[in-house]
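Undergrad: no sequence for this one, just the structure:
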């Protein structure tokens, strides 16, 4: 049983001032011609009533219903039916497939009408005996094996709902829903702002619903979506003229394009469904040049062309279907009452959809559908298997298989309407879609595409231009997701793709470039020896150490002079040694921090400064005790002799060594990367480890300095021509001022400047000590040697 839409029934809805011929061909009684004249507009209700009346009239016979209006016959659909007969005859002549079993067939014209298709489906369901027609003979058939139907979606769906409960399988050869592939095609070319139209039928509405769902997943926005049917008023069709994606039946699309052809056609990039994009009858609309769409892969059926052309006059005269085709193709009349055709008509010279076999697409699907049924019957009868979904065979080099849903593997060709040298539109295969391949390989383009109006540049269809890298999309309020603003990425974040929906932060050790489209390693900052600031501080550090060594040399050279001997030369040399270490310890703060340098810089600084302050404190105590010892009967100096002075320095220094040791053992300083001070760069610095240890070191130094300062203030007015207590007071005043200033500066200075402030504090306090304590003495020794006498030192004036 084969239902087909041979007649262009939509033309019945237009005013026709001719006769309508209803031909009923009964297999048992021969053809019956009923002529109904009319001069008014035909309506669907009228024609359906007429059809059912005649069907009831001949309800006891088996017939082929062919409702034909005098407009024309669809030669392409006739080719489909002849391909089915060709396949059946091949199978019947085969010795391997269905040996000993012959297939019969009936061909019924549904007239593109659901009621006619449903009536025949009901007839099958009611158990009508079926006949097999071959060589003008009829033979009874044991059972209805399967149904091949239909080129239209709505009739096929209606038939399946009727025959489904009776377990009669139906193989549909031309209903393809490839919405996912169509959405991926649109997305591939970056078209995110499109319009759509569809046929107001099951094919169009269901197909468009699937496409819109797939398009939404791909981020495609539809500006408008309209549906229409070929019988809609012209004004309805005109409202949907400016579109891109057309999921329509061939007949509906023809009406639309004919309407567009009446006026200057708009420049559109058409994306078409397989129903019309591969229909050779549509290629006459050359303003659709550049149209794209997926179609059934073209193929070759050996022997089919010869079979199509091999129609004898007897066959033509015996079949109303072939008679109608012959008369329409050669524009002549052929009947028992009149014969205008003179016999010179030659199918081989005919340019028609019937004879066009260079791109067999749907025809091959009909051919494979018949073979699928044959293989299914063979599996049941010969191999005792069931279910057509388990079929897997190859015919003429084309594999056929079905999934669990009974659908074949989705393999489509991407076709493009291109003009040839003569200016005619032809179908050119430019790519393919194969659902069986991996996701990245499903869609492939292997040939140049011609775009609308024959352009070489791909058209652009977007609501908003693409957002470049470095920006991200922000949806416009109240508009679809394809309409957005491009906003630069926030600080510290990038987007490295076009149309990024969001920005993402760089890794912790990276920072965006100026364009904010890539992450680059953050510059690492520390007080490098190559920097000018570091070089200056290092120069002062070395200079201070040299100054201390030079001062020690002067004192050693004049060690026998009264001024050197009067200033406790042993503590003086120890103080100069500690000052040298203080100057040099600042060098450990320069350069990239390491584990050892971090521990060394803080511990060396703390110990050397305590050693220095201990020596100054020892000198201050000696000055105070010396004047106390001048009182009659006083023996204080015996408790502050050189051994006691050395012990005092050792004890004070040991306490600092103990603090540093505990600090280094429990939670020592360590190198770390500081990401918080600056977002765009890394500060390489020494973490304190234990803040308590750091502030304990500084606090102990401050405590000794304050104690020394208080004693020096008490001794500043003691009667002496060269009052060393006064200079100790000045030195401690400078020392305390420097370190009191250092604390807030240290806390607030960012990055490498923290280290610079600490070095500056070390150098400033060290220079303050050496200048206040030793500069006056060196000036007298070197420049005023006459004052370097015991008499002058003892002179109270």
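TA: Perfect, I can see it now. Worth saying up front: this structure is predicted, and the values here are computed from it rather than measured. Residues are numbered from 1 along each chain as shown.
Undergrad: can we go C-alpha only for contacts and neighbour counts from here?
TA: Will do.
Undergrad: skipping adjacent residues, who's closest to residue 684 in space?
TA: Excluding the flanking residues, the one nearest residue 684 by CA to CA, 6 or more residues apart in numbering is residue 673, at 4.7 Å.
Undergrad: before we move on, what SS does the one you found have?
TA: Taking DSSP: H, G, I helix; E, B strand; the rest coil as the rule, one finds residue 673 in the strand state.
Undergrad: surely it meets residue 679?
TA: No: with contacts counted by CA atoms under 8 Å, residue 673 stays clear of residue 679, the gap being 12.0 Å.
Undergrad: related to what we said a few turns ago, the residue nearest to residue 684: what's it in contact with?
TA: Under the criterion of CA atoms under 8 Å, 6 or more residues apart in numbering, the contact list for residue 673 reads 682-685.
Undergrad: show me how to select, in PyMOL, the buried members of the residues you listed.
TA: The command below creates a PyMOL selection of those among these that count as buried (16 or more other CA atoms under 10 Å):
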select buried, resi 682+683+684+685
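Undergrad: tell me which of the contacts of residue 673 fall in strands.
TA: In this view, the contacts of residue 673 that belong to strands under DSSP state E are 682-685.
Undergrad: burial of residue 123, as a residue count?
TA: Each residue near residue 123 was counted by other CA atoms under 10 Å, and the total is 14.
Undergrad: below is an additional structure, to be compared with the one above:
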């Protein structure tokens, strides 16, 4: 330039200087332009925009200072959503979603909280989640705990009754040793429910799976052995039958051990492949995160339950085939109904378990354990307890043989 000023170009254009003027209507109805500020892009940062507010005169009809945008700023907790087909200064303020926050004004996007955190009600701060699990202080946990203890004590009372009357025909029928094993396994199965209540740790998680699978399988195997005993006993009275050689308590014990060994392989195979461990479930969209025992491999859990149901179905089929044998000696009708209850509980367990979340999944599992065990205890042993305690006159060999003359002298007793 001829006057010595430096001139720079930006994007092919010269940075201009703009005057900010105030249009004032004078009393004589004329307009007067008064410069109140300026904008110079080439000026140093912080001095580009200058304005003298004392020189500005507003029309008396203006009640407030006009805004240069059509929307107010979005406060923290909200994000800006631009309006379609309108200027960029026009937008809506939308509250951040749960689990997300905005900690500054006019934020375009919300920030997602960490897995162990959750947003507060105002959506402007991430706070730590509270740990939730089925505890002994929870009303649901207390109820399940009380039920488990009461049922286990009731089972021990039944066991004591059988031991006291161990030499009576009704107890000796259908292998009393199997009855003892079944009652002990039912007692342990009720107490196993206590492992699922309280804060999970690595020890309880391992014992949950082992106790759940092995103890229940011993119970079902005992029922299966009793069912086979019923069928063999009545087939052994036929002339020329070779079934008598199977009428031994050792054969029943072998059957229980063999069926239980299959569940042991499944459980320990799952432990070595993918052991259970305590885990926080942060998938729930809430301020709570559930601490539960991750079974490692879900397939191991379903195979273990499926194996128990398989044994129960076999026992149900055999008991159903033997249901028309003389009822005085025969437990088949009671076993049939008990297996029907057992299978119904565990088949309905899967949709109920998969449709719940958090600590209620554990509660559903405990309820299935208690309900299925109660079904076995009620259907198999209560009819015998009724005869032992209320109708002792029926607890005689002559009464049990009844009028079935063709079965006379055949007591289903395995010594």
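TA: It's in. This one's a predicted model, so the numbers in the text were calculated from it and none came from an experiment.
Undergrad: and the TM-score between these chains?
TA: Comparison of the two superposed chains (TM-score structural alignment, normalised by the length of the second structure) gives a TM-score of 0.82, and 376 aligned residues with a CA RMSD of 2.9 Å.
Undergrad: what's the distance between the aligned residue in the second structure for the residue nearest to residue 684 of the first structure and residue 298 of the second structure?
TA: Using TM-score structural alignment to pair residues, one finds that residue 673 of the first structure aligns to residue 280 in the second structure. Distance, residue 280 of the second structure to residue 298 of the second structure, using CA to CA, to the nearest Å: 16 Å.
Undergrad: so stretch 484-494 of the first structure matches what in the second structure?
TA: Residues 91-101 of the second structure are matched to stretch 484-494 of the first structure when aligned by TM-score structural alignment.
Undergrad: list the buried residues of the matching stretch.
TA: By neighbour count on 16+ other CA under 10 Å, the buried set for stretch 91-101 of the second structure is 91-93, 95-96, 98-101.
Undergrad: endpoints of it, how far apart?
TA: In terms of CA to CA, the two terminal residues of stretch 91-101 of the second structure are separated by 19 Å.
Undergrad: try stretch 31-49 of the second structure
TA: Where stretch 31-49 of the second structure begins and where it ends lie 25 Å apart, using CA to CA.
Undergrad: then stretch 479-498 of the first structure?
TA: Distance between the boundary residues of stretch 479-498 of the first structure (CA to CA) amounts to 20 Å.
Undergrad: how about the helices in the stretch 451-600 of the first structure?
TA: Per DSSP state H, counting those that start in this stretch, the stretch 451-600 of the first structure has helices spanning 532-557, 562-566, 569-585, 595-628. These are given in chain order.
Undergrad: pull up the aligned stretch in the second structure for the shortest one.
TA: Yep, that's helix 562-566 of the first structure we're talking about. Residue span in the second structure matched to helix 562-566 of the first structure, by TM-score structural alignment: 169-173.
Undergrad: distance to residue 222 of the first structure added to the ones in strands among the contacts of residue 673 of the first structure, as a markdown table?
TA: Shown next, in a markdown table, are these (distance: CA to CA, whole Å):
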| residue | distance to residue 222 of the first structure |
| --- | --- |
| 682 | 48 |
| 683 | 52 |
| 684 | 54 |
| 685 | 57 |
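Undergrad: for those residues, which one is nearest residue 246 of the first structure?
TA: residue 682 (57.6 Å; CA to CA).
Undergrad: which position in the first structure pairs with residue 342 of the second structure?
TA: For residue 342 of the second structure, the aligned residue in the first structure is residue 735 (criterion: TM-score structural alignment).
Undergrad: quick check: its match touching residue 771?
TA: No: using CA under 8 Å, residue 735 of the first structure is not in contact with residue 771, being 11.6 Å away.
Undergrad: of these two, who's got more company?
TA: Ranked by neighbour count (other CA under 10 Å), residue 735 of the first structure and residue 771 place residue 735 first, with 24 against 18.
Undergrad: just give the closest residue to that one, not the sequence neighbours.
TA: Counting by CA to CA, 6+ apart, the residue nearest residue 735 of the first structure is residue 765, at 4.9 Å.
Undergrad: out of the contacts of residue 673 of the first structure, which are shared with the second structure?
TA: When you map those onto the second structure and apply both residues aligned by TM-score structural alignment, their matches' CA atoms under 8 Å, the shared contacts are 682-685.
Undergrad: just name the closest of these to residue 558 of the first structure, please.
TA: So of these, ranked by how close each gets to residue 558 of the first structure (CA to CA), first place is residue 685, at 44.7 Å.
Undergrad: show me what contacts that closest one?
TA: With contacts defined as CA under 8 Å, 6+ apart, the neighbours of residue 685 of the first structure are 526, 592-593, 671-674, 751-752.
Undergrad: which one in the second structure is aligned with it?
TA: Taking TM-score structural alignment as the criterion, the aligned counterpart of residue 685 of the first structure in the second structure is residue 292.
Undergrad: how about the corresponding residue of the first structure for residue 325 of the second structure, secondary structure?
TA: Pairing criterion TM-score structural alignment: the partner of residue 325 of the second structure within the first structure is identified as residue 718. Using three-state DSSP, the secondary structure recorded for residue 718 of the first structure is coil.
Undergrad: could the buried residues of stretch 91-101 of the second structure go into CSV alongside distance to residue 68 of the second structure?
TA: Formatted as CSV, those follow (distance: CA to CA, whole Å):
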residue, distance to residue 68 of the second structure
91, 13
92, 16
93, 17
95, 24
96, 26
98, 32
99, 34
100, 30
101, 28
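Undergrad: pick out the most distant pair among the residues you listed.
TA: 91 and 99 (23.0 Å).
Undergrad: hang on, the earlier thing: closest to residue 607 of the first structure among the kept ones among the contacts of residue 673 of the first structure?
TA: Closest approach between those and residue 607 of the first structure, by CA to CA: residue 685, at 21.2 Å.
Undergrad: distance of the closest one relative to residue 92 of the first structure?
TA: 91 Å.
Undergrad: same check on residue 635 of the first structure?
TA: 142 Å.
Undergrad: more neighbours: these two, which one.
TA: Regarding residue 635 of the first structure and residue 92, a neighbour count based on other CA under 10 Å identifies residue 92 as having more, with 19 against 13.
Undergrad: matching the more buried one against the second structure, which residue comes up?
TA: Taking TM-score structural alignment, the alignment leaves residue 92 of the first structure unpaired with respect to the second structure.
Undergrad: where does residue 412 of the first structure sit: helix, strand or coil?
TA: Look at residue 412 of the first structure: counting by three-state DSSP, its state is strand.
Undergrad: for residue 443 of the first structure, see how far away it is.
TA: Distance, residue 412 of the first structure to residue 443 of the first structure, by CA to CA: 10 Å.
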